[in-house]
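# 3D, please:
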Amino acid sequence: MSLWAKKEEKNGIFFWLPLMVHLKDTMDVSRWLFEHWLSDSQRELCRKGLKGMGNREAVTPDLASDLASFLGGIHDLGKATPAFQTKKGFSNSKTLDDELKEKLERAGLSGISTVNLRYAGCSPHSLAGEYLLKKFGIGDDIGSIIGGHHGKPVDSLRDILNQSEYEANYFQSNDLRSSVRALWLAAQKETFEWALRENGFSDKDDLPKIPEPVQVIYEGLIIMADWIASNSDYFPLINIDREITENPENRLRMGISKWAGDTPLQTDSYPGKDQLFIDRFGFAPREFQKAVYETTESIRKPGIMILEAPMGEGKTEAALAVTELMMTKTGCSGLFFGLPTQATSNGMFSRIEEWLGSLAKYHDAFQSLRLSHGKAALNEDMNRLRKHADQVNTDGSHDENVYINEWFSGRKKAMLDDFVVGTVDGFLLLALKQKHLALRHLGFSKKVVIVDEVHAYDAYMQQYLEEAIRWMGVYGVPVILVSATLPPEKREAFIETYLRGTGMKKSDMRFPEVSANSYPLITYTDGQNVLVKDDFREGENKEIHIRKLDNDDLLETVSNLLAEGGVVGIVVNTVKRAQEIGKKCKDRFGSNTVEILHSSYIAADRVRKESDLINEIGKNGKRPEMKIVIGTQVIEQSLDIDFDVMVSDLCPVDLLLQRAGRLHRHDIDRPEKLKEPVLYVMGTNQEFKFARGSEMVYGKYFLIRTQHFLPDTIRVPSDIPVLIQEVYGDEDLKLDGSLKEKYEEAKRKQQIEIEEKKSKAQQFKIDHPNPNKTLIGWLREMDISETEETAAAQVRDIQETIEVIAVKKTGNGYGTFKDNVDVSGRISETRISKDLAGQTIRIPGHIIRKQGISHEIKWLEDYNRKSLSEWQKEPWLKGELGIIFDEDGTFDLNGTELKYDNEYGLREVKEVIDEKI
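Below is the predicted model:
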């Protein structure tokens, strides 16, 4: 009781927390989290995973809960060492340090006040705890959990064994006969044996063996418990003169009551399909949605499900219905919904809020929800929900069923929340070696996972996606993948990797035959069986006529198409091309008729543009008499807008079909000339000479194959799977001479690029789950990204870019581009600084690469110190980089002249290069 774990000085008063009190706090919190916060599925995973019980079965049946408690009780064993006990406090006076050493002296540890441990820093307390456990004969499964409880397990067994060189750090003396050494050893062993006894283990041989995936869950749990128990608002420190806490029996109850906002939603029932869809979404289910519900209801052991259906079939609602059924069937207690972009995540957040509100009300629950991406703090829907946390009535009830739990704020804790909507990066990061990765695994292992638009992820991202799916397989977490359509080999790869996670060998897998024109399609697993649902009644097809269009004929064609009015969508492959075509269209048809949309707009401007488009040409929009919308790939990503006619650059067929999904999307009245859906395709070339920008973005191989198989008419939906299989299949094209050579060269380049992407992804990707391994080396050579966005760049293979806040010179100060009001003297106002924080834009990679990202960041940091130093005092702006465009919207970035306006977005004035989105 003389060893300390925490110390603090407040207003000249000294506080501390004895090590044994902190261990007891963490032990109690660990048990509480295991029994009340983990999902039923997680508890079952832990219980089934543990091996070797000694004589424990006679003591208590709940070995897994006792193990969680035991780990909490020994997590800081390494603090019972001279190396830790002589550590100076970060912000307290020397007097507090000296008083705590005096306690140790009086307890018999003579000489601790004056000992000088030259290599104390070589034995951090997490590693020290692992080393002591090894000396006590504890296996590396438990040892690596303790060694990794500060976020990173050791890289190799040698790191532990080498601690024998620093014996003085552990026992104050290298003399084996020293009485003080014996006292340290006795204290350490007694602490360890106390934790055993408190949790019903008679000796170390009663401790079970833990497979690696379960080690990850326990490590995440112990990190979380330690963070809660270390919060002095929940578990207060005590005055230096005292050695025990007040009301120790109430300490856990008081601490948990301050921390916990809600308990996990464990469902034991769900409504019938008609009632579920009416209650949750306000309409009766369509045929596809009924089939998804009935298929899920028939599954005994849910695993992975892939939903493929045309746009407009209600795949999102179907996936949410599946989630509700799977939560009940598996014991999961939450949801992660991952989407391609921040914009699509923002759009989905309000839909999930409504669904969760209905779900929570059905189960008489109160549930937290979180939006998770780099700009989530600026989302108004999420900020509105923050207020619900305080809306508790006098009878303990709540006016709303959904709220924001602030404890789960921050990149390391966000995925621990029960219901999370975010960019797909949140899921991909499960496979990236990063500090505190176990927390992300802890959060995901309790949720059903939905990943939307899985067709949009390239070979690099697929490596992380498949690894994350494999770990979900080992955890028994249901995964729902949603797409308009997938190439057969991608579909099979997702199923295979999930089943491998469950421990199944590929040789034992049996994939059912699926016809090339089976569509819609539900592919799913029930235990180790792979099944499909493809017997859908053939619905009405929409015929889309395909017409090749020369770039030079674009303006004349658009002019003819709009002779009677209408809405034209032009989707191109690069930002530069969108800006160039936008300029020509504005010159010819007038600025008010033309709208440009791409990724190089200030974030707030892009959100406004997307919102305006939905209000004009969305499902219930007030359609203008004539409109031309020119955009890049952002148009194909979940924007519910409707064009009367579409023009697209040539791109891979699945993406071309996604773009076509915005053509005649809804049943509305259209100009007579545009009654039939027509898709004009630009950029085809019989010599296979495609635009440089298109080849940079998509590669030549799939452009060739798409061009080759593109028919004059596409029947949607029946032709979709056939086209996908043709383009992504391995049937060789019948070509002669130079065309054959160009095709073969493109094929070789494509294969090389895929292999390079796979190889590159291995750099920071975690290994496959292995029940026979420990956490030692799990995060060896990990990624050290300090922000969520830089980590996301790792799993997306994004070219190096720099995000800045863009403001415009206004009078003697600066303001935003939207209103030209000088706000430079008002940034201390939260509303102003928060608004500025939303004015972000990315400097394109080709500009950054000119002098290198490090050089450009240094230049921007110097610029900010001179021009925007006041930002570092404001919470919303601290750490951000800003640039001030002049009154004309230009800025000289280290020799590169940039221009920005609300019409065209960001562009390079002197030299513009095609830039991949």
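# C-alpha from now on. contacts and neighbour counts both.
Noted.
# ok, how many other residues are close to Ile74?
Ile74 is flanked by 26 other residues according to other CA atoms under 10 Å.
# contacting residues around it?
Neighbour list for Ile74: 23, 129, 146, 191-192, 195 [criterion: CA atoms under 8 Å, 6 or more residues apart in numbering].
# Cross the residues you listed against helices and list the overlap.
In helices, judged by DSSP state H, the following of the contacts of Ile74 are found: 23, 129, 146, 191-192, 195.
# before we move on, back to that, hmm, which two among the contacts of Ile74 are most spread apart?
The most widely separated members of the contacts of Ile74, counting by CA to CA, are Ile146 and Thr191 (14.4 Å).
# which of those two has more neighbours?
Taking neighbours as other CA under 10 Å, Ile146 and Thr191 compare with Ile146 leading, 30 against 18.
# circling back to that earlier point, need the ones in helices among the contacts of Ile74 in TSV with distance to Lys765, can you?
TSV is the format used below for these (distance: CA to CA, whole Å):
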residue	distance to Lys765
Leu23	34
Gly129	28
Ile146	23
Thr191	37
Phe192	35
Ala195	35
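# Arg440: which of these is nearest?
Closest approach to Arg440 among the ones in helices among the contacts of Ile74 (CA to CA): Ile146, at 17.6 Å.
# My read is that that closest one contacts His75, right?
Yes. The pair Ile146 and His75 qualifies as a contact (CA atoms under 8 Å) at a distance of 5.4 Å.
# Give the intersection of the neighbour lists for these two.
Common contacts of Ile146 and His75 (CA under 8 Å, 6+ apart): 126, 129.
# Show me which residues of the longest helix along the chain are buried.
Using DSSP H, we find that the single longest helix of the chain is helix 737-761. Within helix 737-761, the residues scored as buried using 16 or more other CA atoms under 10 Å are 742-744, 746-747, 750, 757-758, 761.
# what does that helix contact?
For helix 737-761, contacts defined as CA under 8 Å, 6+ apart pick out 459-461, 463-464, 687-688, 699-701, 704, 734, 795.
# what about 7 Å?
For helix 737-761, the external contacting residues (CA atoms under 7 Å, 6 or more residues apart in numbering) are 459-460, 463, 687, 699-701.
# can you check stretch 405-414 too?
Stretch 405-414 has contacts (CA under 7 Å, 6+ apart) with 261, 368, 372, 389, 416-417, 439, 788.
# Repeat the analysis, applying 8 Å as the threshold.
259, 261, 368-370, 372, 386, 389, 415-417, 420, 436, 439-440, 787-788.
# Next: stretch 831-840.
375, 378, 602-605, 803-807, 816, 823, 826-827, 874, 876-877.
# Please repeat the previous calculation with a cut-off of 10 Å.
Contacts with stretch 831-840, where a contact means CA atoms under 10 Å, 6 or more residues apart in numbering, come from 375, 377-379, 601-605, 803-807, 815-818, 823-828, 830, 871, 874-878, 880-882.
# run this one through as well so I can compare:
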Amino acid sequence: MEEVPSYLRYWGKAKSEDAVQAPCHLLPYHSLDVAAVGETLLARDPERASRLASGLGFTVEEFRRFFVFSLTLHDLGKFARSFQGQAAPAGCNLVPPQPGLLYDGGRRRHDTLGAELWREALFPGHPVREGIDAVADLDLSDGLNLWLGCFFGHHGQPTARLPDPLQLDFLEADQSAARAFVEAVEGLWGSPWPTQFLTDEEWRTRVLAPRTWQLAGLATLADWLGSNAQYFPYCAEPMSLEEYWEQRALPGADEVLKQTGLLDVPKAVSFPGFQDAFGFSQTPLQSWAETVALDDGAQLFLLEDITGSGKTEAALTLAHRLLAEGQGRGLYFGLPTMATSNAMYQRLGGHYRALFPSDSHPSLILAHGARHLEESFTASVVPEPNADPDYAREDPTGGAECRAWLADSRKTALLAEVGVGTIDQALLGVLPRRHQALRLLGLADKVLVVDEVHAYDIYTDRLLRTLLTDHARQGGSAILLTATLPRNLRRDLIEAWQEGRQTAETEPVSAGFPLATHVHDRGLEESEVAARPESRRDLPVAFVHEEAEAHAAILAAARAGQCACWIRNTVDDAIRSYEALRAELTEPERAMLFHARFTMADRQRIEDEALKTFGKESGSAERAGRILIATQVVEQSLDLDFDVLVSDLAPVDLLIQRAGRLHRHVRDAEGNPGEAGQPDGRPAPEFRILAPEWTEPPPPRWVREPLPGTSAVYRDAAALWRTMKVLREEAAIRLPERARVLLEAVYGDEPEVPEGLLEADAEHWAEQRVAASSARFNALELERGYALAMDGAGWGDDQEIGTRLADEPTYSVVLIQQTPDGHIRPWHSDARNAWAMSTLNLRQSLANRLPELPPELEGPARALREEQPGLRRARFWLVETTESAVRYDTHLGAVIPRKG
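Okay, the predicted model is just below:
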């Protein structure tokens, strides 16, 4: 009988004893499964293979051989006898366990063990080092460690160095078996090592390092797909590697990839012209988007125009043209909030198929996973495998990780042809979060569209710049949309892009508005465009100084048959005003409340009702006498139109956004939709702003005493004062003519700070500097390559390092009910995606004031977290048992009164 090679006596995957399949899957076979996925993916997707190869300076064949070979090494750490001792599948002729060698799935996981085995045992005696001098040998070692780190780090994060000796996990026989396996694979395919590249320090640092994130993402994807036992059945039968490769690995890879849609990415059709694409005549900005000459490489577009000017259609025009030119294979639309992403998802639902051939099936996924337009879009982009048992608590299997990741469509949206969601899902790609490389892989060949680019705090803005730099470096194009962008922020975004393209910085000079900026490798072009006549605004501004005045204005409008909105800065203030107004209305149901502290199901219900009542198509029957009390959730992207609008004081750019909801569309005297170009028949609008009494100079507590909620949300008191000052001087918001004047008066390079607010301003800027430093500290240095930072910080759950500046973390809270038989069901149990629809987000201080689960539900809750990967870090709130002070109400949301 022919002797079985030593490397065929190690399992790579093992199931429980009652498995229908073979009791184990041999380690070399699993390694070939994963390599076969990589081989098939590159062979069937020559565009991706060519792009990756040319970016590295390889021929396609050189890249393919080295990449596929490296995938076979990804699980070398499983040759550790300590790892093998975790299972003893019967009848597999495996190496026996070694007493005393205990597997540590936390500090000495199999991915870390594999990297250390390569560095300490396999590389030192490898023939690839022969004939190389000492300097080149060091470069070769560094190059291989950087390259292979993409494959050893296939569980979502780079591997750490292991201070412990290999003997804690490996016997000599294990090291020999691993060496024999590497030699056998080299014998099967020939030596793949591109030493001429690996010994070149400049290639390693400038070419390879920035691209390792894509390689790591692709390696993770290959491991996940190669771990799917449905397509790669367990095999414990000894056979040659060549036989397994041809008869099992390659056929399995072909089948699993057919199920992913990754091989069937449709190429965009030619842009048919704006009128044919959208069914209406274009605005000046949209006309520019249709006719501007595109560059050959990655490019940045920055579109600045008034709210309601059609920036979305302009962006889709540019994206369609780029995709048709082969400059991307899909798009991701990032927005500031879930509400705005909901609205954009619905808008794209009627358009995105026009990007691709009619006989294709492109995927559209909403990134927070709460709504799908069609049943056919509910399937994952990647087929969900049956999960094998985890190796250890801290060391999940590839199948288990895949299931958990796919359970959260905020992440899979980045792999779809068209993804829509908050910008946070893209920003997590530049933070040390597990599987961030998959996010970057998904974004690399997409057109990235970021709406409301002005709407982020300084921390998020720094992360966005990092993302833009990397996206440009990877060859992707981006389109940024804004209605209110200060010149200094515009300059910073352009510089970030140019840094990624390694082109000379070109200073933007135009002060025009509206403005379209096109940045490419040859330079920068600024085009002033005319404003759409219908979007021009000339809104007189009036200040009120007491809540009672705002309350009276809203009530008077409703009683006069108009529709009115009051935008409050905090949820608590919104709830209080809503209840006060309802108490004075003859028909209290004609008032509506909308804020972020509702469950997803209720948010969507209220959002739909708001769009029906106050949206573009609404008429007098829906609008008359209706009131909306809302927070910032309505200030962006929702197409709402009010007859009367009141807002709490906010920075000028946000007030401009809010003002865009006042007389947004032409209507007749009764509030019915009017004809474009005709005068509005309603009484002249006046934008009322609830603000402190004006004083010059202001006292230190100018905002804090009269409006404590506003002061808590918008801490830059000097910016609020400058906002009020310029609006008093202008007496109106006139757009587009005075847009730059308003913005630069508040955000210019040398802003005015009155003496009374100097101390508060110093505190604010200290906070800003800390926030900017935190962003720089937290963000990955992507140009240095897929490797841990010196302190190894991060790489845990998505909530540990956030994408928004916050004083405290935010928790996902799932509302539940108790069934008569003692089980748990979601609050919205009849809804599709019931668990997601029963979820809301709360600040830690609010979440901590929720009641604990009763003891009898702790067990069912633990079981539920195991069954539902998306719930593992959620907090459950049993609403029925809460006290009246802390409650959930369908119309009020989560009511959690302030302490004291």
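# quick revisit: tell me the most packed of the contacts of helix 737-761 of the first structure, by neighbour count.
Busiest of the contacts of helix 737-761 of the first structure [other CA under 10 Å] is Lys700, holding 25 neighbours.
# sorry, back to before: check the contacts of helix 737-761 of the first structure and tell me the two furthest apart.
So, the contacts of helix 737-761 of the first structure by CA to CA: farthest apart are Gln463 and Glu687, at 33.6 Å.
# What's the local residue count around the closest residue to Ala121 of the second structure other than its chain neighbours?
Once flanking residues are discounted, Ala121 of the second structure sits nearest to Gln175: 7.2 Å by CA to CA, 6 or more residues apart in numbering. Other residues near Gln175 of the second structure number 23, with proximity taken as other CA under 10 Å.
# what do you get for the one 5 residues further on?
Neighbours of Ala180 of the second structure under the rule other CA under 10 Å: 16.
# What separation do you get for the aligned residue in the first structure for it and Leu307 of the first structure?
In the first structure, the residue paired with Ala180 of the second structure is Ala187, using TM-score structural alignment. Going from Ala187 of the first structure to Leu307 of the first structure by CA to CA, to the nearest Å gives 58 Å.
# now Leu775 of the first structure
Between Leu775 of the first structure and Leu307 of the first structure the computed distance is 35 Å (CA to CA).
# Next: Gly503 of the first structure.
Look at Gly503 of the first structure and Leu307 of the first structure: by CA to CA, they are 24 Å apart.
# More neighbours: which of those two?
Legend: neighbour count by other CA under 10 Å for Gly503 of the first structure and Leu307, higher for Leu307 (24 against 16).
# hang on, the more buried one packs against Pro520?
Yes. Using CA atoms under 10 Å, Leu307 of the first structure is in contact with Pro520, at 7.9 Å.
# any common contacting residues for these two?
288, 484-485, 533.
# Present those as a markdown table; the columns should include secondary structure.
Formatted as a markdown table, these follow (DSSP: H, G, I helix; E, B strand; the rest coil):
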| residue | secondary structure |
| --- | --- |
| Phe288 | helix |
| Ala484 | coil |
| Thr485 | coil |
| Lys533 | strand |
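# Quick one, which of these are buried?
Among those, those buried by neighbour count (16+ other CA under 10 Å) are 288, 484-485, 533.
# ok, of these, which one's closest to Ile238 of the first structure?
Comparing these against Ile238 of the first structure with CA to CA picks out Ala484 as the nearest, at 59.6 Å.
# Next, find the distance separating that closest one from Phe419 of the first structure.
25 Å.
# Please apply the same query to Val568 of the first structure.
Distance, Val568 of the first structure to Phe419 of the first structure, using CA to CA: 38 Å.
# and these two? which has more neighbours close in?
More crowded of Val568 of the first structure and Phe419, by other CA under 10 Å: Phe419, with 26 against 23.
# Run through the strands of the stretch 251-400 of the first structure in chain order.
Using DSSP state E, counting those that start in this stretch, the strands found in the stretch 251-400 of the first structure span residues 302-308, 335-339, 367-372.
# should've said the stretch 751-900 of the second structure
All strands of the stretch 751-900 of the second structure, identified by DSSP E, counting those that start in this stretch, fall at 810-818, 824-826, 839-843, 875-878, 887-889, 893-895.
# related to what we said a few turns ago, in the second structure, which of the contacts of Ile74 of the first structure still touch?
Retained in the second structure: 23, 146, out of these (criterion both residues aligned by TM-score structural alignment, their matches' CA atoms under 8 Å).
# just the contacts of Ile74 of the first structure now: which is nearest Val681 of the first structure?
Distance to Val681 of the first structure across the contacts of Ile74 of the first structure (CA to CA) is lowest for Ile146, with 59.4 Å.
# Would you mind finding the match for the closest one in the second structure?
Aligned against the second structure - with TM-score structural alignment as the criterion - Ile146 of the first structure pairs with Phe151.
# host element of the residue lying closest to its match once chain neighbours are set aside?
Sequence neighbours aside, His74 is the residue nearest to Phe151 of the second structure in space, at 5.0 Å (criterion: CA to CA, 6+ apart). Under DSSP states H and E, no helix or strand contains His74 of the second structure.
# What residues does His74 of the second structure make contact with?
31, 34-35, 110-111, 114-115, 148-155, 219-220, 223.
# circling back: from the ones in helices among the contacts of Ile74 of the first structure, which is closest to Leu639 of the first structure?
The nearest one, if we look at those relative to Leu639 of the first structure and count by CA to CA, is Ile146, at 47.0 Å.
# wait, the closest one sits on Gly78?
Yes. Here Ile146 of the first structure reaches Gly78: they are 9.1 Å apart, a contact under CA under 10 Å.
# Please identify every residue contacting each of those two.
125-131, 133.
# ok, so of those residues, who is nearest Val154 of the first structure?
Here the nearest of these to Val154 of the first structure, counting by CA to CA, is Leu127; it sits at 7.5 Å.
# Now for the nearest residue to the closest one once chain neighbours are set aside: which residues touch it?
Residue nearest to Leu127 of the first structure in three dimensions, not counting chain neighbours: Gly147, with 4.9 Å by CA to CA, 6+ apart. Taking CA under 10 Å, 6+ apart as the criterion, Gly147 of the first structure is in contact with 75-76, 78, 124-131, 133, 140, 153-154, 160, 219, 775-776.
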